[in-house]
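>>> Task: produce atomic coordinates for the following.
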Amino acid sequence: MFILSILTLCLAALISALPQLGGLLPGSDPEVTLDYGTFRGNRAFSGVSSFLGMPFAKAGRLENPTLISAADKLSGIQDAANYGKACPQQELIALNQELGGLLGAVEQVAFAPVSQQGEDCLTINVQIPEGGGFELGSSASLGSEATAVQGLIYQGARLVQRSVEMGQPIVFVSANYRVNAFGGLASQEITDAGVSNLHLKDQRTAMEWIQNYIEIFGGDKSRVTLFGESAGSMSIATHMVLNDGNPDGLFHAAIMASGGIGKFRDYHHKQPTFDFMASCTGCGTGDKLGCLRSVDYNKFYNCVQQIPNFFTYSSTSVPWYPRPDGKYLVDSPHRLLREGKVANIPYIIGDMKDEGTLFSVVPQLNITDDADFQSFWKQNFFQDLTPEQIQAFTSLYSQDPADGSPYDTGDANAIGPQCKRVASSVGDYTFEAGRRDLLNYTYALRQGSQKTYTYQQQQSLYLLSQLPGGLLANLTNLPVLGSFHVSDVVLNSFGLVPAALSKNTLNLMSTYIAFVNSQDPNNHGLEGLPEWPTWDPEGKAMFKYQESGPVIIKDDYREEQMEFVNRNADTYVY
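Down below sits the predicted model:
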């Protein structure tokens, strides 16, 4: 499984374990020998051997990655007991003082600053049962594109432990990849040099590493499931349409949490971001790309911090999404999907109930009426559309707070006159519409032969306040966020909230593991869970995770809004 990051993202790879684990030496600290080095890991988690911070590729700044090989032989035994450096992050807290205490608890848990950062960051982590394993993702950062709190979030050991308890052992793999301007710059200069979409290329290179080496760790390279959240999920959906939809044997199934098929304008649209970086770093004349490659790291990094992130008025309209370049990503993912160029693999795709709330707290401060609401969408997403086209979209979202997000809360939790309207529209456009788009088109293309499942998760903030130590107690003071984006991966997917306390944790981990091993989430061995049907456009069955116990609901909420966006996808691109 892969854990990726774009907004808040996570990309990983879950891999079924082979019957017998080979290549590991016995002892208190596990060792593994690859053709380019010997690595000594740790057994910090009971029953799990972890090999952390192993290099998988080399790349200069704004250069394509090169897969590491035997030619890059490392001398001596390498320390693989700790995570490697995180790829340079776009920090969120310093830029968002206006959030005050409202999102302080969320920032503390999900978007904490990453201390160990650097450009020499293309490292991979493998966590296995002491006998077999599976997965890959983003491990050493959490907050702006590739993010994870070391040893806490995107920590695969608990997933591995749960897989052993189930008798379905997996190997967890997570990998760092370049983000923000280090991995997502798009411009004419970048495209001409053939170095566009470096974040996708880093991820693809990590998948190649898995094919070369995962069997030494006991993983089955023919049973790789990608797993991603947010940007990671969007990245997986994009990988599904790369190379005319041919995965080249790199992955065989996918789990996508909060992110689907993107509707992206090409690289020309983000030329101003490249120009800003060139000007800000003193590279505004001559060979701009060459200058950006060699300019002082701190100068480059500090300029990245000046670009708006998703906790600003720009909301989810950040500049780092994959951009069509005519060669690597030949067109927008939504067009490639419509051309039938999409991988024929089983997948799970789902969303939180209130995807847009986290990205609407700051924008709503400047949106008090319908004119402001239209202006927000015009300025951030649809700069080239006419007022009539803007209104055709915005008019689909009611100004009645009872219709907005957090959903099913009536007039409550409206901290501004347009807040719940903004949250509903941002959540649908950025996350939900792309999920439905992928489901509809893959079903139509394969007439239901492609196994697809979808879900919604509802979060219980009250339960979180009961955790020992009070780590998450303040989350109960955030009803305005509801079941918010990233809370699943931070709290449940990797077991931060223990399965003994949370049905969402137990059920998420168990159904994911079952899917990895059998491509069917129903083979989890738990009692009391409803049968999770595959998705089809008539039944529209959706598995709803909730602490009171999961149920099957119909995936038909806000159909008019999302059908409008998907039907007019070539118009409403960003």
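>>> For the rest of this, base every contact and every neighbour count on C-alpha atoms.
Noted.
>>> quick one, helices of the stretch 301-450 of the chain?
Assigned by DSSP state H, counting those that start in this stretch, the stretch 301-450 of the chain shows helices spanning 333-338, 370-380, 387-394, 419-427, 433-446.
>>> one more to line up against the first:
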Amino acid sequence: MANRLSASIIAVLLALSAVYLQQPLNTFLNPPPTVVDLTQDITYIGSLHSATIEHFRNIFYAEEPTGYRRFAPPVPTKPPKGSVIDATKPGAWCPQGTGDILPFTSRVANISENCLSLRIARSKGTSRSDAAKLPVVVWIHGGGHALGSASDILYEPDGLVRQAAADGRPLIYVGINYRLGLFGFATSKAMIERKETNAGLRDQRAALEWVRNNIKAFGGDPNRVTVVGQSVGASDLGLQLMAFGGAQDVPFQQAMMMSGGPGLNFNSPPDQVASNTADIAQQLGCVKNGDDQGLQALECLREAPFELLTNLTVAASRAARPPFGEGYFYPTIDNDFIQARPSQLMRAGKFVKEIPLIASWVTNDGAWYAPLTTSTDEEVLGSFGLWLTSLSESTKEELLQLYPLEDFERMVRPEHDGPISPQYYRAAQMNRDIWFTCPVLDFTWQYVRNGGAKASQVRLYEYNETRYTPVFRAMGVPMWRVAHLSDIPYLFNNDHLEGGADNSDAHLSLAQRFSRAVIDYIHSEPLEGRNSGAGPWTPAFPEDVSQQGSLPSDVPSTISIQIFGGPHGSSSVTVRKEVEERDLTESEKAVYWEKLFSRCEFINGQQMRDEAGV
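Predicted coordinates for the structure are as follows:
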């Protein structure tokens, strides 16, 4: 025992020396933060940011998914006892296209299959002691299953962590990487038979299990974990709740879904992604005797050089789904992790229960999905035609009627946006509701309706403020307004957002209030509005399943939404299906204008769900 302890001490000293040799003199005077996992005899060496935040980066939760592990479920890492892990530098991003994305996001440069890592941030001096047991927030990034990383500057956690500590409610932050594109979501008959599908979702589950098993060493409480996902990260979070038909518990206790729900998962049967996978196999010469679904094609894909496979898949996905290839490879039914279409699982109550939820959208979530040149009914329908390929003519006609052109004429601002047709705003709103708002409403309502949680445990918000206005103006797209991603810098309380974004005091004040409201939630404190400045955060639905036993309708008749920002300020707004507009406040009228009841009733209805494959 003494010998092993001596060896561990020597290993730590050697690792620290290696870190020191690469750092300036002040590193010797201020040694880097160090975490020792006494249970497993593992030491993590991190770095100090802005004097108050400790970072531990590039901590692997799974083995390198290469060779025979490519496409396969992740294999948890088991560092040898006495290991010293250098967690001072960010790791590689999972395979994706390189280059610039948006002015306020990171430039993608360092990609590798050896990317199944996470980053941890906490306040300086956080103790491992049982007295600490801080709540944990885990971040699942978006990016259409085509791009992104926990290391993106947009997701810098320092502001959130610092605010929590300043308020006397510290927390531990964890961001995770997971496989994307073909590497994360390829499928074929052979893959389904071998349960080697939806690798990206299985990566997320493995990362969450790592947090459950290891976060105590960093001062976190594995029984107080809140997972926050954005866009497809939110959709994936919903799929985690429905994984294995809800038969397996999840390694978290609360969820927050930003701009996304499982209904975003269009065409969930595997046919389309299997065809996309087969096309890549064909380009590589992996298809023999016409069999693009068998084991031979799979083995050939596994043997393909990483760079070649990445280049082919990025080119194919971006050609089919410009500009970034979103939604070309994505989660599909595999009769294992995903056992049926998400909307069917939701309505059958096949999900993990008793998980409190916050879910949301932003006011113009669909803005960048509509081409700026949209000016006809056909172009409006074509704005989502790449993804929803099986909509009937009657469905398309009903959508056009639910979104009459005159509803959007008042949105035209030629002095700000140039010669934009109201058809563009019509298409943007339709995309917002199909992609984000209606899936969010459907998932939260079905979760309450089918016994997932009490109505008092489920809340909604709409974010109607953005710090990207000057960026969008410089990009030539001022009409995007409060576009997708707008609430992210407010959540992270980022006071130095990149790319020419608005860092003015008014926005930073709103960011502080919003991040404080989320910190309340992470700490499982009542959302009474004392920190959000928006009044009490009313539960999304008034009915209580625990009292009524079951809720009668497939759609809600009353919705309460917390509004953050916008011309009428932050407040809680309740709207009802049957109400006269003249009786509403200005805030209520703004939500009423969105026509959530009639539009989402159709979008979430049986006909469109069947045609969309959600």
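>>> Any idea what the TM-score is?
Comparison of the two superposed chains (TM-score structural alignment, normalised by the length of the first structure) gives a TM-score of 0.82, and 519 aligned residues with a C-alpha RMSD of 3.1 Å.
>>> on that earlier part again, so which of the helices of the stretch 301-450 of the first structure gets nearest residue 487 of the first structure?
Distances from residue 487 of the first structure to each of the helices of the stretch 301-450 of the first structure were compared using C-alpha to C-alpha; the minimum, 14.4 Å, belongs to helix 419-427.
>>> what's the angle between that closest one and helix 387-394?
Between the axis of helix 419-427 of the first structure and that of helix 387-394 there is an angle of 100 degrees, by axes from the mean of the first three to the mean of the last three C-alpha atoms, to 10 degrees.
>>> ok, back up a step: Serialize the helices of the stretch 301-450 of the first structure to TSV and add fields for mean neighbour count and distance to residue 211 of the first structure.
Putting those into TSV (neighbours: other C-alpha atoms under 10 Å; distance: least, C-alpha to C-alpha, whole Å) gives the following:
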stretch	mean neighbour count	distance to residue 211 of the first structure
helix 333-338	22	25
helix 370-380	17	40
helix 387-394	15	44
helix 419-427	27	35
helix 433-446	20	26
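>>> Point out the one among those helices that comes closest to residue 147 of the first structure.
helix 419-427 (20.5 Å).
>>> give me the stretch of the second structure that that closest one matches.
Under TM-score structural alignment, helix 419-427 of the first structure corresponds to residues 424-432 of the second structure.
>>> and the matching stretch, how far from the chain's centre?
Relative to its parent chain, stretch 424-432 of the second structure has a centroid offset of 22 Å by C-alpha atoms, centre = their mean, to the nearest Å.
>>> and that stretch, how far from the first structure on average?
Compared with the first structure after fitting, stretch 424-432 of the second structure has a mean deviation of 1.4 Å; criterion: mean C-alpha distance after the TM-score superposition for the first structure.
>>> Enumerate every residue touching the closest residue to residue 602 of the second structure other than its chain neighbours.
Once flanking residues are discounted, residue 602 of the second structure sits nearest to residue 608: 7.1 Å by C-alpha to C-alpha, 6 or more residues apart in numbering. For residue 608 of the second structure, the residues meeting the contact criterion (C-alpha atoms under 8 Å, 6 or more residues apart in numbering) are 391, 395, 602.
>>> would you turn the residues you listed into a markdown table with distance to residue 239 of the second structure?
Rendered in a markdown table, the data for the contacts of residue 608 of the second structure read as follows (distance: C-alpha to C-alpha, whole Å):
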| residue | distance to residue 239 of the second structure |
| --- | --- |
| 391 | 24 |
| 395 | 26 |
| 602 | 22 |
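>>> Next, format the helices of the stretch 301-450 of the first structure as a markdown table and append distance to residue 246 of the first structure.
Listed next are those as a markdown table, based on distance: least, C-alpha to C-alpha, whole Å:
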| stretch | distance to residue 246 of the first structure |
| --- | --- |
| helix 333-338 | 12 |
| helix 370-380 | 33 |
| helix 387-394 | 34 |
| helix 419-427 | 30 |
| helix 433-446 | 14 |
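>>> now for those helices, which one comes closest to residue 288 of the first structure?
Comparison of the helices of the stretch 301-450 of the first structure against residue 288 of the first structure by C-alpha to C-alpha identifies helix 370-380 as nearest, at 26.4 Å.
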